[in-house]
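*Asks:* From the sequence below, what's the structure:
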Amino acid sequence: MDNTGTAASAAPKQGRARNRRGEGGRLREDIIAAAVELLDEAGDERAITLRSVARRVGIAAPSIYRHFPDQPAIMLAVVQGEFAELRNSLLSSVAKAGDDPRRRMYAVCEAYLEFARVHPERYRTMFGGLWMPDLNDSSLTKEDLASLGDESMRILVDTLGECAAAGQSTSTDPSSDAVALWLGLHGLAHQRAVAESFPWPPDIADRIITALAHLKAV
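*Replies:* Reported below is the predicted structural model:
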């Protein structure tokens, strides 16, 4: 990937005012936000280069190096931010669903699918789009990548465990069954995005959730 290429979709901003002392963190956030904008507009991780991001923010490309050593580091920050947004969406759905474990299980899964529907480009990038960093040639570590999505998975595990404890699910291994449930949700989210014309059954999500979470009939 050319880290210094210019993306055609990058709309330049006027020259950015220099940050006051102590405001370097704001520039870092602006860089991440610009990368997300480029991703949403182009639908392609290759649109995010050091030059395109700098152009969008209104700074010189070398200014990025104070915050990110390379393009993969920017992409990691983008992906980390989106996983945080996903986690917050799942937590919010749990809080709104009330105390019934079964209702909470459905709410979490529906929130997951809705995130993927509303943010298709971001979702694809989060789960292995064209962005595949070379760990031998970047500042990233295996630990950086392995931890992505841990909190969202924990929410699925905990919610399924609550269903099992309440006798609403026959799952005897919530950790493993939550992985199977995630695979089902991920597959549905992906296929909905790439096969929009397919005649999806209106209750397909409920069928997947009920089966893979081992929910008892009501």
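*Asks:* contacts, neighbours, all on C-alpha from now
*Replies:* Fine.
*Asks:* what's the longest helix in the chain?
*Replies:* The helix that spans the most residues within the chain, counting by DSSP state H, is helix 71-97.
*Asks:* Please generate a structure for the following sequence too, so the two can be compared:
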Amino acid sequence: MSGAAPTTGRVEVGAAAVARLKPSQRPWGVLRCGGRRRERPGTSKLTSVSTHPSIDRSCGFTEGLCSLPLTEKEGRMATRQRNARGEGSKLREDLLAGAQRILERTGSEDDVSLRAVAREVGVSAPSIYAHFPDGKAIVDALVQQTFEELSALLRQARDESQPPGRLYAVCLAYIRFGLDRPERYLTLFERRRSLERTKQIANAGHGLMYPKGAEAFAILVDAVGESGSESRSRAEEEAALLWASMHGYVTLRFSTPGFQWFADEEHVCEALIRRATSPGRAE
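*Replies:* As a prediction, the model looks like this:
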């Protein structure tokens, strides 16, 4: 048997050979049997073997070859190099990036499990525990990170503009974030989740927006207030209406790519502000 397991195709190992190897020497693709005999229908060859140093014969494992198909994604685990000491934060970023890719493919946060992220990134599931306790925590961190990116762009637009045009600058920054980074935007607002999960997030003290999401909305409220809103409550009402309008525009751009919009995003932004606020506030 060669020293390195192939990362694609099939891996074939003998039972006796596996028993003699240390766990660190096992070819990737040899899986835990779980104490039960697992055979393919119509054949005596098993689809997995124990990874314990001494194979548990009570599970029904017999001598012979076990054959395991490896997908390209699963093969990444065999080639991914360890991070250098002190670079644990890089693994965290890799995990978030892996979760992002899963959300882009499936659209559902229920598919972001520790095992799924481990396969995506090419690490063992236990190595994730130092960073996240479960898949939902990974999703929460990813959403927080994305809201932070949005908040940073809105703050920059606010700080680089003067009050007469500040509301327009903030709104245009929001729209362009959605259009320029559609996969990140959809992570915030379009991912599917169970009703129970939605209730858990809503009852977490910060609502469905997450802390950084609430910060982004507060920037919009302040910009609306500075543009001439008569009160804070009125500014919040107008900001919510404006946010709903911008979100509708951005998501329609995703879902109806063939539709010919009457104007570019700059003019759409001005029109949305006029309709969500008092007359003349977009200038």
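*Asks:* Would you pull the TM-score for this pair?
*Replies:* Remark: TM-score between the superposed chains equals 0.78 [TM-score structural alignment, normalised by the length of structure 1]; 203 aligned residues with a Cα RMSD of 3.1 Å.
*Asks:* rewinding a little: ok, then the element right after the longest helix of structure 1?
*Replies:* Toward the C-terminal end, the helix or strand that comes next after helix 71-97 of structure 1 (DSSP states H and E) is helix 101-118.
*Asks:* what comes up buried for the longest helix of structure 1?
*Replies:* 71-84, 86-87, 89-91, 93-94, 97 (16 or more other Cα atoms under 10 Å).
*Asks:* Can you give me the separation between the counterpart of P72 of structure 1 in structure 2 and R20 of structure 2?
*Replies:* Alignment note (TM-score structural alignment): P72 of structure 1 maps to K136 of structure 2. K136 of structure 2 is 39 Å from R20 of structure 2, where distance means Cα to Cα, to the nearest Å.
*Asks:* what does S113 of structure 2 give?
*Replies:* For S113 of structure 2, the distance to R20 of structure 2 - Cα to Cα - is 33 Å.
*Asks:* With neighbour numbers in mind, choose between these two.
*Replies:* S113 (19 against 13; other Cα atoms under 10 Å).
*Asks:* Give me the contact list for stretch 254-268 of structure 2.
*Replies:* Here stretch 254-268 of structure 2 makes contact (Cα atoms under 8 Å, 6 or more residues apart in numbering) with L172, I175, R176, P182, R253.
*Asks:* aligned partner of the second one in structure 1?
*Replies:* When you say that, I think you mean I175 of structure 2. Checking TM-score structural alignment: I175 of structure 2 goes with L113.
*Asks:* And its match, how far from I48 of structure 1?
*Replies:* Distance from L113 of structure 1 to I48 of structure 1, by Cα to Cα: 25 Å.
*Asks:* Then H186 of structure 1?
*Replies:* 25 Å.
*Asks:* Next: L130 of structure 1.
*Replies:* Distance from L130 of structure 1 to I48 of structure 1, by Cα to Cα: 11 Å.
*Asks:* try K96 of structure 1
*Replies:* K96 of structure 1 is 36 Å from I48 of structure 1, by Cα to Cα.
*Asks:* Also R102 of structure 1?
*Replies:* For R102 of structure 1, the distance to I48 of structure 1 - Cα to Cα - is 41 Å.
*Asks:* distance of L113 of structure 1 from S89 of structure 1?
*Replies:* Separation of L113 of structure 1 from S89 of structure 1 (Cα to Cα): 11 Å.
*Asks:* can you map out the helices along structure 2?
*Replies:* 15-20, 72-79, 88-106, 114-121, 135-159, 163-180, 182-189, 195-202, 210-226, 232-255, 265-276.
*Asks:* In the shortest one, which residues are buried?
*Replies:* Counting neighbours by 16+ other Cα under 10 Å, one finds that the buried residues in helix 15-20 of structure 2 are A15, V18, A19.
*Asks:* Map the second one across to structure 1 for me.
*Replies:* Alignment of V18 of structure 2 against structure 1 is given by TM-score structural alignment, with no counterpart assigned.
*Asks:* thinking again about what came up before, what's the offset of the longest helix of structure 1 from the middle of its chain?
*Replies:* Helix 71-97 of structure 1 sits 5 Å away from the centroid of its parent chain (Cα atoms, centre = their mean, to the nearest Å).
*Asks:* quick one: that helix to helix 101-118, angle?
*Replies:* Here helix 71-97 of structure 1 runs at 140 degrees with respect to helix 101-118, directions being taken by axes from the mean of the first three to the mean of the last three Cα atoms, to 10 degrees.
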